[in-house]
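>>> dropping a prediction and its sequence here:
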Amino acid sequence: NEYQNIYKQLIEKRKIVLTAHASPDGDTIGSCLALYHYLIQFGHQVKIISPNVAPKFLQWISGYEQITIYDTHPGIAKQEIDEAEFIFAVDYNAFHRTGEGMSILLENASAVKFMIDHHPNPADIFEAKISDTSASSTAELIFRFIEDLGQLEKINKELAESLYVGLLTDTGSFSFSINSDKPYIIAAFLYNTGIDIQAINQRIYSAFTEGRLRLTGYAISEKLVVNNELRFAYISLTKEDLNRFDHQNGDTEGLVNYALGIENIVAAALLTEKDDKIRLSFRSKSSFAVNKIANEYFEGGGHKNAAGGNSFLSMQETIEKLNKIITQYKSEINAVQL
């Protein structure tokens, strides 16, 4: 199987680069660091590259200081990619997910390219891939990789914490749709390694800056739009809105879930203005699939109930486009029983 295929190519000590996707979340950072803590036990020379900085609530994870940030150190990142024998795409399945500059380096790299990811429709550019859309997270796939090789004893405290962060954040604290009992079994195993579950939860979910809390309140009270007829809600945040509250990477994490949490709402979106585009995050309940909207209309993709995309129109034009699209799905949305 693919687990064995990848492992056989790593029997000898190698130069390995692990790469995260742009706007890194808990699963891509946690999974990269879990793989890092696993691979260094075999004497591999392992580097991690993230396109940009992770939110502060993830920077405490052991090994984070080892990560090269492409945005601030592109020269170092290029050297590490050029020297790599193996490159892993971790929690993403196409190099464009790392951003324009870094993706070119990865595409042109001579290294053998592997992928570990749980999103649908992976690009056909990898020599080997671990791809399972039924998995709750990439962290789950990494645990299964180690388990399949019969090496669970390699899961030390640092590795366990990293895996738990990925599992916790990508399942919404085990509140999203989960297709099996495996995530709970993994969580129990990780707990039994001695990690402090309470402390990890506090570091991730109880570490808001004042600016982030005020931004959350402003987004809900002033920028939330609810269309009860379409059972759709959205929040839009311009650069001016973000700057007003000293926005930092990760401050909008989870905002879209407040919109989705409204009674009888089936689909929700968060629109965030970036320098050259509008970033859209979609969430949905039950059987309504938002990834098809992200894929067909906004150059994106993702899971059935959680997806993302981009618009290169203005904020107002993007909102108008989105409302027209949602209107086309009115009958499908209204058929959803909650």
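Cool, the structure landed. Numbers count the residues shown, from 1 in each chain.
>>> C-alpha only now, for contacts and for neighbours.
Will do.
>>> now the strands for the stretch 201-338 of the chain?
For the stretch 201-338 of the chain, applying DSSP state E, counting those that start in this stretch gives strands covering 224-227, 232-237, 267-273, 278-284, 301-302, 306-311.
>>> make JSON lines out of those and add mean neighbour count and distance to Glu320.
Shown next, in JSON lines, are the strands of the stretch 201-338 of the chain (neighbours: other C-alpha atoms under 10 Å; distance: least, C-alpha to C-alpha, whole Å):
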{"stretch": "strand 224-227", "mean neighbour count": "16", "distance to Glu320": "13"}
{"stretch": "strand 232-237", "mean neighbour count": "24", "distance to Glu320": "12"}
{"stretch": "strand 267-273", "mean neighbour count": "25", "distance to Glu320": "12"}
{"stretch": "strand 278-284", "mean neighbour count": "25", "distance to Glu320": "13"}
{"stretch": "strand 301-302", "mean neighbour count": "23", "distance to Glu320": "20"}
{"stretch": "strand 306-311", "mean neighbour count": "22", "distance to Glu320": "12"}
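>>> for Gln198, which of these is the nearest?
Nearest of the strands of the stretch 201-338 of the chain to Gln198, taken as C-alpha to C-alpha: strand 306-311 at 26.1 Å.
>>> the inter-axis angle of that closest one versus strand 267-273?
Counting by axes from the mean of the first three to the mean of the last three C-alpha atoms, to 10 degrees, strand 306-311 lies at 40 degrees to strand 267-273.
>>> what's strand 306-311 in contact with?
Identification of contacts with strand 306-311 by C-alpha atoms under 8 Å, 6 or more residues apart in numbering yields 277-284, 290-291, 294-295, 298-302, 318.
>>> same question, stretch 62-70
33, 47-53, 59, 76-77, 102, 158, 162.
>>> please name the residues that touch Ala135.
Here Ala135 is in contact with His118, Leu141, Asn179 (C-alpha under 8 Å, 6+ apart).
>>> so how far is Ser236 from it?
From Ala135 across to Ser236, the span is 30 Å (C-alpha to C-alpha, to the nearest Å).
>>> next: Phe42.
Using C-alpha to C-alpha, Phe42 is found at 47 Å from Ser236.
>>> and Glu229, by the same measure?
Distance, Glu229 to Ser236, using C-alpha to C-alpha: 19 Å.
>>> equivalent analysis for Leu105, please.
For Leu105 relative to Ser236 (C-alpha to C-alpha), the value is 33 Å.
>>> would you say Ala89 is within a strand?
Yes. Assessed with DSSP: H, G, I helix; E, B strand; the rest coil, Ala89 lies in a strand.
>>> I'd like the contacts of stretch 62-70 as a markdown table, with neighbour count appended.
A markdown table is the format used below for these (neighbours: other C-alpha atoms under 10 Å):
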| residue | neighbour count |
| --- | --- |
| Leu33 | 29 |
| Lys47 | 22 |
| Ile48 | 26 |
| Ile49 | 27 |
| Ser50 | 24 |
| Pro51 | 26 |
| Asn52 | 20 |
| Val53 | 21 |
| Gln59 | 15 |
| Ile76 | 14 |
| Ala77 | 24 |
| Met102 | 24 |
| Glu158 | 17 |
| Ser162 | 28 |
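>>> the residue located most distally from the centre of the chain and Thr169, how far apart?
What lies farthest from the middle of the chain is Glu229; by C-alpha atoms, centre = their mean that is 31.2 Å. Distance, Glu229 to Thr169, by C-alpha to C-alpha: 31 Å.
>>> second structure follows, compare the two:
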Amino acid sequence: MTTDENLLNRVSGQWTTEALRTMQEILSGSSKVAITAHRSPDGDAVGSVLGLYHLLARKGIKASVVLPDRFPSFLDWIPGTESICFHSEQSKESEEIICSADALFCLDFNAPDRAGSLADLIVSSSARRVMIDHHRDPDSFADLMISDPSCGSTCELICDWAIASGNWSNVSLDAAKALYTGIVTDTGSFRFPSVSAHTHSVIAALLDLGLKHSEVHEATFDDQSLSRVQLHGFALSERLKIRKGAGIGVIALDLADLERFEYVSGDTEGLVNRILGIRGIQMAIFMRESEKGKIKMSLRSKGYVDVQALATAHFDGGGHKNAAGGILRSMTMPEARLKVDEVLGQWFNI
């Protein structure tokens, strides 16, 4: 496909001539390329690392993908997942890949600590580092930093690089599947404010490559186990608490709740959006006990409510204005609920 001039004119302004030149220099001067993303990888993290992995492969560049830990099982279908090395399971091999790399791509995170167990390895790496991300307030830790918070996903930024650098012909069908998955998941199926006309133009270009978007949607969203559906029903009917006057909804699931429904990674994906979809709700919080003393949080909002600021200030997290995540450590679920209630009371004067 010949890249449309209109598409080229709309790529992220971060991909300047100098940035493209630096990217090419790093790639051409590297014999060992490593690609990584943030802890608890989501669709955009997995889609961007595998999208770039497949794209580089078509250019004749062999790369290795290392992630801090496992991603939700509903992303297992993406081509290339079998090649990923997980630090949580293969620590020695993962560390060897990072330490021996002369080019290290850091995708979908903007500070080393977001990479969890890989943070120290990233900081100490002698490789030339490339950060490609769309979250606010990045740390200056990379030799090339592509940071565009106005963009709906890191996968869109990877597509923009392929377009601007003349590499669109190297986007294989496998790469297209990975990149589309990242875009569709991180934009909430194209419903978030970050979606632009350019986002849809990129999707059209991916479809022109032969991508079957309905197949991606079915594999990602419509292949749920009965226990997962039952868990969602239980969470909404038995664990949802709503502050009607404040427009806030909270669901908290402890280990016992999860075990009751044979929880596997990814089973609670989307619950926070179900809360936000309730009429009158402006902010939704989902809390999941991932292990004893550790509570993972997902926060979503509508309009002016800035959940990134809330997550950054109180929950060791970050993200975007209307979608963020956080972690509470060294506390039980009842203690975590009290903490959240206190923070909400202070933050919103309720």
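Perfect, I can see it now. Bear in mind that the values here come from a model prediction, so they are computed numbers and not experimental data.
>>> what number of residues lie near Asp223 of the second structure?
As a burial measure, Asp223 of the second structure scores 10 neighbours (other C-alpha atoms under 10 Å).
>>> list the contacts of the closest residue to it other than its chain neighbours.
Among residues not flanking Asp223 of the second structure along the chain, Phe74 sits closest, at 7.6 Å (C-alpha to C-alpha, 6 or more residues apart in numbering). Residues near Phe74 of the second structure by C-alpha under 8 Å, 6+ apart: Ala219, Thr220, Phe221, Asp223, Gly266.
>>> can I get the residues you listed in JSON lines with distance to Ala19 of the second structure?
Shown next, in JSON lines, are the contacts of Phe74 of the second structure (distance: C-alpha to C-alpha, whole Å):
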{"residue": "Ala219", "distance to Ala19 of the second structure": "35"}
{"residue": "Thr220", "distance to Ala19 of the second structure": "33"}
{"residue": "Phe221", "distance to Ala19 of the second structure": "36"}
{"residue": "Asp223", "distance to Ala19 of the second structure": "40"}
{"residue": "Gly266", "distance to Ala19 of the second structure": "36"}
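>>> now, these that are in helices?
Among the contacts of Phe74 of the second structure, DSSP state H puts Ala219, Thr220, Phe221 in helices.
>>> just the buried ones from those residues?
Using 16 or more other C-alpha atoms under 10 Å as the burial test, those include Ala219, Thr220 as buried.
>>> just the ones in helices among the contacts of Phe74 of the second structure now: which is nearest Ser100 of the second structure?
Thr220 (33.9 Å).
>>> now do the contacts for the closest residue to Arg243 of the second structure other than its chain neighbours.
Leaving out its chain neighbours, the residue that sits closest to Arg243 of the second structure by C-alpha to C-alpha, 6+ apart is Gly249, at 6.3 Å. Residues counted as contacts of Gly249 of the second structure (C-alpha under 8 Å, 6+ apart) are Leu240, Lys241, Ile242, Arg243, Ile275, Leu276, Ile281, Met283, Ala284, Ile285.
>>> please list which of those residues are preserved in the first structure.
Retained in the first structure: Leu240, Lys241, Ile242, Arg243, Ile275, Leu276, Ile281, Met283, Ala284, Ile285, out of the contacts of Gly249 of the second structure (criterion both residues aligned by TM-score structural alignment, their matches' C-alpha atoms under 8 Å).
>>> ok, the third one touching Ile275?
Just to be clear, that refers to Ile242 of the second structure. No. Using C-alpha atoms under 8 Å, Ile242 of the second structure makes no contact with Ile275, being 9.3 Å away.
>>> need the residues touching each of those two.
The contact sets of Ile242 of the second structure and Ile275 overlap at Gly249, Val250 (C-alpha under 8 Å, 6+ apart).
>>> that older thread, distance of the residue nearest to Arg243 of the second structure relative to Gly345 of the second structure?
Counting by C-alpha to C-alpha, the separation of Gly249 of the second structure from Gly345 of the second structure is 14 Å.
>>> same check on Ala313 of the second structure?
In terms of C-alpha to C-alpha, Ala313 of the second structure sits 14 Å off from Gly345 of the second structure.
>>> what does Leu231 of the second structure give?
29 Å.
>>> the more surrounded of these two?
Between Leu231 of the second structure and Gly345, counting by other C-alpha under 10 Å, Leu231 is the more crowded of the two (23 against 12).
>>> check contacts around the counterpart of that one in the first structure.
Using TM-score structural alignment as the criterion, Leu231 of the second structure maps onto Leu215 of the first structure. Residues counted as contacts of Leu215 of the first structure (C-alpha under 8 Å, 6+ apart) are Leu242, Phe245, Asp251.
>>> what does Phe261 of the second structure give?
By C-alpha under 8 Å, 6+ apart, the contact list for Phe261 of the second structure reads Ser227, Arg228, Gln230, Leu231.
>>> nearest to Lys32 of the second structure, of those?
Using C-alpha to C-alpha, the contacts of Phe261 of the second structure come closest to Lys32 of the second structure at Arg228, 40.3 Å.
>>> count the neighbours of the closest one for me.
So Arg228 of the second structure, with other C-alpha under 10 Å, has 19 neighbours.
>>> apart from its chain neighbours, what residue comes closest to it?
Nearest in space to Arg228 of the second structure, with sequence neighbours left out and distances taken as C-alpha to C-alpha, 6+ apart, is Asp267 at 5.4 Å.
>>> likewise for Ser134 of the first structure?
The shortest distance from Ser134 of the first structure to any non-neighbouring residue, by C-alpha to C-alpha, 6+ apart, is to Asn179 (6.4 Å).
>>> just Gly326 of the second structure next, same as before
Distances taken as C-alpha to C-alpha, 6+ apart place Gly317 nearest to Gly326 of the second structure, at 3.9 Å, with adjacent residues excluded.
>>> and what of Arg97 of the first structure?
Nearest residue to Arg97 of the first structure, sequence neighbours excluded (C-alpha to C-alpha, 6+ apart): His21, at 5.5 Å.
>>> what's the match for the one you found in the second structure?
Taking TM-score structural alignment, His21 of the first structure has His38 as its aligned residue in the second structure.
>>> what do you get for Thr252 of the first structure?
Under the alignment (TM-score structural alignment), Thr252 of the first structure maps onto Thr268.
>>> measure its match to Glu5 of the second structure for me?
41 Å.
>>> and these two? which has more neighbours close in?
Applying other C-alpha under 10 Å to Thr268 of the second structure and Glu5 shows that Thr268 carries more neighbours, namely 20 against 9.
>>> in this structure that one contacts Arg228, no?
Yes. If you go by C-alpha under 8 Å, Thr268 of the second structure and Arg228 touch, sitting 7.4 Å apart.
>>> to which residue of the second structure is Ile142 of the first structure aligned?
Per TM-score structural alignment, Ile142 of the first structure is aligned with Ile158.
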